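Q: Quick one: sequence and predicted model below, then my questions.
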Amino acid sequence: MSLAYAYPKSRFEPAVLVDLNSKAERERLSKSALKGFFRLAAAWQLRDDDARELLGGLSSSSFYEWKKNPDRVLEVDRITRISYLLGIYKALHILYGDKLADEWVHLPNTNPIFNGRKPLAFMLGGGLLAMQTVRKLLDARRGGL
């Protein structure tokens, strides 16, 4: 008799993980990721300096070139950053009305994670890990946890 726990069958198919180390996958995703990022930056009314920092410290010349022509292959780090930010954007729009969702990153927040700071300042100061933290926080709120 086996004492191993058997998980019940799920009615959901497991998510297919995207291999961002694959150049072909990054080629497939990069252009739409950048277009989404620039739409998010406009919706959030980000200063260009802040948008560049969220992308991982991109130079001004590269930033404006990418904005003009998003047809390029991004590195894993940049696609991951954009993925977190788009997930944050989506979660905010599920949780709040459009106006508050787009203002949320600029509002001081009393959640202990932010310690009274604005979520944008938290993400700018903490980089990729801070974006991941904000995404997890919002996903948990969205899921009712």
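A: Right, received. Where do you want to start? Numbers count the residues shown, from 1 in each chain.
Q: going forward, measure contacts between C-alpha atoms and count neighbours the same way
A: Noted.
Q: Quick one: the helices in this protein, in order.
A: Ranges of helices in the chain, per DSSP state H, are 23-43, 48-54, 60-68, 76-95, 98-103, 119-142.
Q: Check it against this one:
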Amino acid sequence: MELDVLKLLERCEQVAYYQEQPAMIPYTFEGRSRRYFPDLLIVTTDGRGLLLEVKPSDRMALSINQAKSAAGLAWANSQGLGWLVVSDRHTFKDIEEHVIPAVGWQVLDNALKLRGALTWRDLISLRSDNGLTGFDVTAYVVQSGATLDSGYRLTARTV
């Protein structure tokens, strides 16, 4: 996916230059200090700059990637840069704005309340039984504030 983005940038007349992994951004996740290196800095011919992270849509919802994204956004803003997280089809903003069918939202909410956590297998079953798409589930995770670990185990947001 990153290679595809680089190929597009090479052909884009509005891009003056780009740099891979241009900065180290500190962030905290699960109580530990960590470091994050965004994929690209893009500078346009009119002098504007944009930090870009390339992730598959479903991986954007992982809690660790959301923490990295929040840190990236804050850092980019402090530097006067834009911030964008993209996949091959979607942006993080698309996920935030996606309208999940009300029935689907309720199904996921109820399953989480009943079970406490949902495994990847549970999610696949809920999707097929209720006509939900993978994008619906990804959007639910982001919009509800639920947590999704790297094993795709979904847990309700803890307040």
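A: Ah, there it is. It should be emphasised that the depicted structure is a prediction, and the values quoted were computed from it without experimental measurement.
Q: Give me the TM-score for this pair.
A: Superposed pair, TM-score by TM-score structural alignment, normalised by the length of the first structure: 0.26. Supporting alignment: 78 aligned residues with a Cα RMSD of 5.8 Å.
Q: Tabulate the helices of the first structure (a markdown table), appending mean neighbour count.
A: Shown next, in a markdown table, are the helices of the first structure (neighbours: other Cα atoms under 10 Å):
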| stretch | mean neighbour count |
| --- | --- |
| helix 23-43 | 17 |
| helix 48-54 | 18 |
| helix 60-68 | 13 |
| helix 76-95 | 19 |
| helix 98-103 | 15 |
| helix 119-142 | 18 |
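Q: Check the spacing between L148 of the second structure and T155 of the second structure real quick.
A: 7 Å (Cα to Cα, to the nearest Å).
Q: And those two? Which one has more around it.
A: Taking other Cα atoms under 10 Å, L148 of the second structure and T155 do not tie; L148 has more neighbours (26 against 19).
Q: didn't the more buried one look like it was pressed against N65?
A: No. Counting by Cα atoms under 8 Å, N65 is not a contact partner of L148 of the second structure; they are 9.8 Å apart.
Q: The nearest residue to V15 of the second structure once chain neighbours are set aside and V142 of the second structure, how far apart?
A: For V15 of the second structure, ignoring the flanking residues on the chain, the nearest one in space by Cα to Cα, 6 or more residues apart in numbering is T44 at 4.3 Å. Counting by Cα to Cα, the separation of T44 of the second structure from V142 of the second structure is 30 Å.
Q: Check F135 of the second structure too.
A: Plainly put, F135 of the second structure is 11 Å away from V142 of the second structure if you go by Cα to Cα.
Q: Identify the contacts common to the two.
A: Here F135 of the second structure and V142 have I95 as joint contacts, going by Cα atoms under 8 Å, 6 or more residues apart in numbering.
Q: And the strands in the second structure?
A: Under the criterion DSSP state E, the second structure carries strands at the ranges 15-20, 25-29, 32-36, 40-44, 49-54, 82-86, 117-118, 147-148, 154-155.
Q: and the second one, what does it pack onto?
A: With contacts defined as 3 or more Cα pairs under 8 Å, 6 or more residues apart in numbering; DSSP states H and E, the secondary structure elements packing on strand 25-29 of the second structure are strand 32-36, helix 63-78.
Q: Single out the most deeply packed of these.
A: Most buried of these, by mean neighbour count (mean count of other Cα atoms under 10 Å): helix 63-78, with a mean of 18.
Q: got the angle between that one and strand 40-44?
A: Orientation of helix 63-78 of the second structure against strand 40-44 (axes from the mean of the first three to the mean of the last three Cα atoms, to 10 degrees) gives an angle of 30 degrees.
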